[in-house]
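K.L.:
Next comes the sequence, and after it the predicted model I'd like to discuss.
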Amino acid sequence: ERFRNTTSAGMLGEMIAETDEIVGKLFQTLEEAGKIDNTLIVFMSDNGAGTNYVPQNLEKYGWSQNAIDLGGENVTLRGGKGYQHEGGTRLPFMWWYPNGFPARTIEDKTVSYLDVFRTLADLVNYSPTCNEGPDSRSLLPILSGESDEIAGPKEVLTHAVKVSPQAIRKNQWKLIPGSNEFFDISKDPGELNNLYEEEWAHPIIANLQARLNNRMASIDEREETTNFGELEIC
């Protein structure tokens, strides 16, 4: 309530203002403790704005505007929470570690929040077993500026159980096979130009589909051979 009507950007502006204050208090506490330069802070969102999940009529919450007008949309990106388009999966992902990472660096690599686990493990010199974060990759080489490459699978998968099918992204190419969509994200981040029917794209689509099938098969195999609460020895 304290942030109501404090900005000209409505609910979105108020949420940003509140987040800014909370993060600011965290930084202030770390500075006062003399730990700010040797602390790793990771800031991220769990998904894009819920353009289809959030209630559009917010009158009972004290707002006369609808959710889209209040910031529940993803600007030029298509789709939202639960969908495989960039509006649902392209997210803020910021790392702060003055003693370990170069400042003000922007990377355009395709990464996943699953990569947090092996990045942190790498940072503290822990070697995970093959069952611990099997789909996670360490981002430490690119975060530290030591390399432009990420070890491990070159493709990233996204999946929403009830809303839309799986998608696979490798380099600039993105395939959503369930809806016959194929995009060059480097040129078309808004996913407006579907290249699925282009003849030259068919070999790339086939390769991505094979990679997706292999990854999904490996996930199914792990689920069948690993009991809950136990680690398979491999």
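P.N.:
Right, received. Where do you want to start? Numbers count the residues shown, from 1 in each chain.

K.L.:
Could you use CA atoms for every contact and neighbour count after this?
P.N.:
OK.

K.L.:
helix, strand or coil for Leu157?
P.N.:
Three-state secondary structure (criterion: DSSP: H, G, I helix; E, B strand; the rest coil) places Leu157 in strand.

K.L.:
Name the nearest residue to it, ignoring sequence neighbours.
P.N.:
Nearest residue to Leu157 in three dimensions, chain neighbours excluded: Ile168, at 4.6 Å (C-alpha to C-alpha, 6 or more residues apart in numbering).

K.L.:
Next, work out how far apart that neighbour and Phe93 are.
P.N.:
Ile168 is 19 Å from Phe93, where distance means C-alpha to C-alpha, to the nearest Å.

K.L.:
So which of the two has more stuff around it?
P.N.:
More neighbours sit around Ile168 than around the other of Ile168 and Phe93, counting by other C-alpha atoms under 10 Å; the figures are 21 against 13.

K.L.:
A further structure is provided below for comparison with the first:
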Amino acid sequence: MSHFQVFIKSIVFIAGCLVFSTAWAQEKTLAVIDEKPLMLSDISPTKAELTETAEAMQVSRQLALSRIRHNRFAEQLIDKVMDTFAKQRQIQPDDTLVDAFASRFGDQLNANAENSRSVKEIANEQVRIWQIEKALYDEFGGTVIFTQQNPQYPIEAYNMLLKRYEETGVLVFKSKEYESVLKRIFAPPYEMKIAPEQISFVKPWWAEGQIIDSASSGEAKSEVEK
């Protein structure tokens, strides 16, 4: 799971409940990005997933369905937005950074029994994400925030890109409900803002000599402007 996916799961605000029939779920378009539709069926869980989530969260199946769909919509749409931006800017993972990531985190990833992907795959994904976010910040600037999973998250640059894509027709929302879900994530006011003089995308945070984890998050938070 990418740091972005974890971030989304931690900040998405859930309001209301969604109830759809199976047939309607298969047909409803929620958004279109770069002429590719994102359907309700793409983000709907199986019956087993829904039951498991409802039991784990100790909530109704109705509320669990809403939460799963909201989270998946945000994750999948932003993935598609990032793919579109990367294609437009011809962004490919830098081999040197991929090797550096694999060298630093390889042992930890290999030791994780739950990890089903190769170190190379994960390294490529994380380097690509960083390169996209660097390009976003270089182009748009704006507020950067600290998150537990990403010490430099260019949240306002994401917001500006979404607005540009919507204005130019690259992104078209077909559902007010889900448009609101996404826009709440990136809209100001922002918390845990990093002071402008402390922002640097010269190299990835994981190449800075310190891994941000639960043990060091308190120290890291002292370095950002709340």
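P.N.:
Arrived safely, thanks for sending. Computed from a predicted model, the values in this text were never measured in an experiment.

K.L.:
Give me the TM-score for this pair.
P.N.:
After superposition, the two chains reach a TM-score (TM-score structural alignment, normalised by the length of structure 2) of 0.26; 105 aligned residues with a C-alpha RMSD of 5.9 Å.

K.L.:
The residue nearest to Leu157 of structure 1 touches Glu155, doesn't it?
P.N.:
Yes. Judged on C-alpha atoms under 8 Å, Ile168 of structure 1 makes contact with Glu155 at a distance of 6.7 Å.

K.L.:
the longest helix in structure 2 is where?
P.N.:
Ranked by residue count under DSSP state H, the longest helix found in structure 2 is helix 61-89.

K.L.:
follow-up on the earlier one: remind me what the strand or helix carrying the residue nearest to Leu157 of structure 1 packs against, helices and strands.
P.N.:
Secondary-structure assignment from DSSP states H and E places Ile168 of structure 1 in strand 167-170. Contacts of strand 167-170 of structure 1 with other secondary structure elements, assessed using 3 or more C-alpha pairs under 8 Å, 6 or more residues apart in numbering; DSSP states H and E, are made with strand 155-158, strand 173-176, helix 202-225.

K.L.:
Deepest-packed of those, please.
P.N.:
With neighbours defined by mean count of other C-alpha atoms under 10 Å, none of those is more surrounded on average than strand 173-176, at a mean of 23.

K.L.:
immediately after it, which helix or strand?
P.N.:
Reading on from strand 173-176 of structure 1 to the C-terminus, the next helix or strand found by DSSP H and E is strand 181-184.

K.L.:
got JSON lines for the helices and strands packed on strand 167-170 of structure 1, with distance to Thr29 of structure 1 too?
P.N.:
Conversion of those to JSON lines gives the following (distance: least, C-alpha to C-alpha, whole Å):
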{"stretch": "strand 155-158", "distance to Thr29 of structure 1": "36"}
{"stretch": "strand 173-176", "distance to Thr29 of structure 1": "42"}
{"stretch": "helix 202-225", "distance to Thr29 of structure 1": "42"}
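
K.L.:
out of those, which comes closest to Thr119 of structure 1?
P.N.:
strand 155-158 (15.9 Å; C-alpha to C-alpha).

K.L.:
counting contacts, what elements does the closest one pack onto?
P.N.:
The elements that strand 155-158 of structure 1 packs onto, with contact taken as 3+ C-alpha pairs under 8 Å, 6+ apart, are strand 167-170.
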